[in-house]
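> Everything below, folded, please.
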Amino acid sequence: MKKYRGYLLDLDGTMYAGTRVIEGAKEFIEYLSNHNLPYLFVTNNASKRPDEVAEKLTQMGFVATADNVVTSAMATASYIAAESPGATVYVVGGTGIRQALMDEGLVIKDSEHVDYVVIGLDVDINYEKLSTACLAVRNGAKFISTNPDTSIPTERGFLPGNGALTSVITVSTGVQPKFIGKPMETIMNKAVDIIKLPKEEIVMIGDLYMTDIMSGINAGIDTLHVQTGVSTYEQVMAEQVPPTYSVKNLMEVIKLYEQ
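Next comes the predicted model:
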């Protein structure tokens, strides 16, 4: 297996499952840290700020700071700021997406007359929020969704994800959003900009083919599938474009690197 200079890593199903640390994950991050190999956790979760994501990882025993985290909220804010600096935005979402937008100098407005409507996972979603978003889109606002995940894994089971909430606005208005998070190239380009390495020197690591592995494929980055989450080895190898590598867990990678 090729040794890379930079690593992009999924979280749920790759680093942890709920509150359980996945075998080999913590050791792999320690290996990267000890060998001064840069790594970024790339998450579709737009509801949390990078420091909140890092805090959870640290509490679970991982070596992580806010600088190690790239969220779909960060990628969304960067995308809008590059396209329309200082734009007005109506937001459906949590603190993560709101903070990211403000950090990029964008103006959040509780109005039906804005430049953009942005939706991220909002656990306090209600009819009024969706109504305002729909009216703003009908009034001509550009429609952005942080990620297309239709469900998210929790201790209770799979709950509605941001893609499911987004679909309400799409069905009502007939307008398809631009998605930013995995498997889209936009979030990967944000990660590449931060890690500052050529794409051929980077690998994307994750468990789910349709988001993690496809995000790497769409961005022209090598992929490493870990058999610790949703997609099985048999499933990913049957795909038209399989991952570059597939391993049982990340301990296998350490052993291969140390040979």
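
> from here on, contacts and neighbour counts on C-alpha atoms
Fine.

> so where do the strands sit in the stretch 1-150 of the chain?
For the stretch 1-150 of the chain, strands defined by DSSP state E, counting those that start in this stretch occupy the ranges 6-9, 16-17, 20-21, 39-43, 69-71, 88-92, 107-108, 116-119, 142-145.

> Could you export those as JSON lines, including distance to I187 and mean neighbour count?
Converted to JSON lines, the strands of the stretch 1-150 of the chain look like this (distance: least, CA to CA, whole Å; neighbours: other CA atoms under 10 Å):
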{"stretch": "strand 6-9", "distance to I187": "11", "mean neighbour count": "24"}
{"stretch": "strand 16-17", "distance to I187": "21", "mean neighbour count": "18"}
{"stretch": "strand 20-21", "distance to I187": "25", "mean neighbour count": "14"}
{"stretch": "strand 39-43", "distance to I187": "8", "mean neighbour count": "24"}
{"stretch": "strand 69-71", "distance to I187": "8", "mean neighbour count": "26"}
{"stretch": "strand 88-92", "distance to I187": "19", "mean neighbour count": "25"}
{"stretch": "strand 107-108", "distance to I187": "21", "mean neighbour count": "18"}
{"stretch": "strand 116-119", "distance to I187": "15", "mean neighbour count": "27"}
{"stretch": "strand 142-145", "distance to I187": "12", "mean neighbour count": "23"}
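
> One more, so I can put them side by side:
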Amino acid sequence: MGKNLMEHKDYKAYVIDLDGTIYLGEGRIPEAEDFIHRLQEKKIPYLFVTNNTTRRPEVVQKRLSMKFNIETPLETVYTVSHATADYMKADGKGNRVYIVGEEGLKSELHEAGFIDDEIDPDYVVVAVDFSFNYDKLKVATFAIQKGATFIGTNPDLNLPTSEGLLPGSGTIVRSVQAATQVEPIIIGKPTAIIADIILKKLGLPKEDLIMVGDNYLTDICTGIDNGIDSLLVTTGFTKPEEVPNLPTAPTYVVSSLAEWKI
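Next up is the predicted model:
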């Protein structure tokens, strides 16, 4: 188990997951909504960082407002789609891309100046794709075999929803990896790539931040692997009964964000 909740320091900013933490698919988590309201009342900076590539930040912002009673500025929403575009622009290999993914990812990459190319792309970007099929796997495989850089947006094997855990980006990334025998560059949580981007965006040292999330393998390991304190809330992916057997304990564990004092 993590530290006693009464011992926690005053963090200057919070990095917060969405799926399974603030909501569960279409289902509300009122305690999480109240947690954000308390941060806003105290004027404590926060950044929603999501490995979900299916929605643009504007859509996420509107959804938080319409469905989950959270009004938040657009700049507080940072998707792994945006992080992937930022990484590829900095990498500078080229602007041709083959995308396995949903409209949220495609529109963010197109807006960043990347153009579709199935024949000779500079990058193959793989994420959750609800119409993934053998033809897409074949195109991705051939492009990577020809030298395209293989990028996986995030390693999440499952996507938590109110109906259960759906196959996630990591499941599709692994199928492309199996077909090509090429290790992908993973952008999203828990990698150092996304951790470094978060630190730059917030402009604070890691000692002043805390990662908040429901998924030990992504949210919490972002903290553990990169020297940032972490708060696991067992409302989504990682269940309470798993906590005693986790390889490295989160800094803190709660069953509800109502337990966390701000």
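
> Any chance of the strands of the stretch 1-150 of structure 1 in CSV with distance to S167 of structure 1 as columns?
Output for these, formatted as CSV (distance: least, CA to CA, whole Å):
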stretch, distance to S167 of structure 1
strand 6-9, 27
strand 16-17, 26
strand 20-21, 31
strand 39-43, 20
strand 69-71, 21
strand 88-92, 13
strand 107-108, 22
strand 116-119, 10
strand 142-145, 10
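
> out of the ones you listed, which comes closest to G216 of structure 1?
Closest approach to G216 of structure 1 among the strands of the stretch 1-150 of structure 1 is made by strand 6-9 (9.2 Å; CA to CA).

> M60 of structure 1 is nearest to which of the strands of the stretch 1-150 of structure 1?
Smallest distance to M60 of structure 1 across the strands of the stretch 1-150 of structure 1 (CA to CA): 7.1 Å, for strand 20-21.

> how far apart are the closest one and its match in structure 2?
Strand 20-21 of structure 1, aligned to structure 2 and superposed, deviates on average by 2.1 Å (mean CA distance after the TM-score superposition for structure 1).

> residue ranges for the helices of structure 1, please.
With helices called from DSSP state H, structure 1 shows them at 25-34, 50-59, 72-83, 95-103, 127-138, 162-173, 185-195, 214-219, 233-237, 250-257.

> Reformat those as TSV; add mean neighbour count and distance to I152 of structure 1.
Formatted as TSV, the helices of structure 1 follow (neighbours: other CA atoms under 10 Å; distance: least, CA to CA, whole Å):
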stretch	mean neighbour count	distance to I152 of structure 1
helix 25-34	17	20
helix 50-59	17	16
helix 72-83	22	15
helix 95-103	21	17
helix 127-138	18	20
helix 162-173	18	9
helix 185-195	20	18
helix 214-219	21	17
helix 233-237	15	20
helix 250-257	16	23
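
> In a markdown table, list those along with distance to E155 of structure 1.
What follows is those, written out as a markdown table (distance: least, CA to CA, whole Å):
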| stretch | distance to E155 of structure 1 |
| --- | --- |
| helix 25-34 | 20 |
| helix 50-59 | 16 |
| helix 72-83 | 23 |
| helix 95-103 | 22 |
| helix 127-138 | 26 |
| helix 162-173 | 18 |
| helix 185-195 | 27 |
| helix 214-219 | 26 |
| helix 233-237 | 24 |
| helix 250-257 | 23 |
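
> for the strands of the stretch 1-150 of structure 1, which one sits closest to V241 of structure 1?
When the strands of the stretch 1-150 of structure 1 are compared by CA to CA, strand 6-9 sits nearest V241 of structure 1, at 19.2 Å.

> Which residues does the closest one contact?
By CA atoms under 8 Å, 6 or more residues apart in numbering, the surrounding residues in contact with strand 6-9 of structure 1 are 37-42, 191, 195, 197, 201-206.

> gap between it and the chain center?
From the chain centre to the centre of strand 6-9 of structure 1 is a distance of 13 Å (CA atoms, centre = their mean, to the nearest Å).

> likewise stretch 47-66 of structure 2?
Centroid displacement of stretch 47-66 of structure 2 relative to its chain, using CA atoms, centre = their mean, is 11 Å.

> And the contacts of strand 6-9 of structure 1, which is closest to F62 of structure 1?
F41 (11.2 Å).

> In contact with that closest one, which residues?
The neighbourhood of F41 of structure 1, defined by CA under 8 Å, 6+ apart, consists of 8-11, 68-70.

> Please convert those residues to TSV, extending it with distance to M214 of structure 1.
Shown next, in TSV, are the contacts of F41 of structure 1 (distance: CA to CA, whole Å):
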residue	distance to M214 of structure 1
L8	13
L9	13
D10	12
L11	15
N68	21
V69	20
V70	17
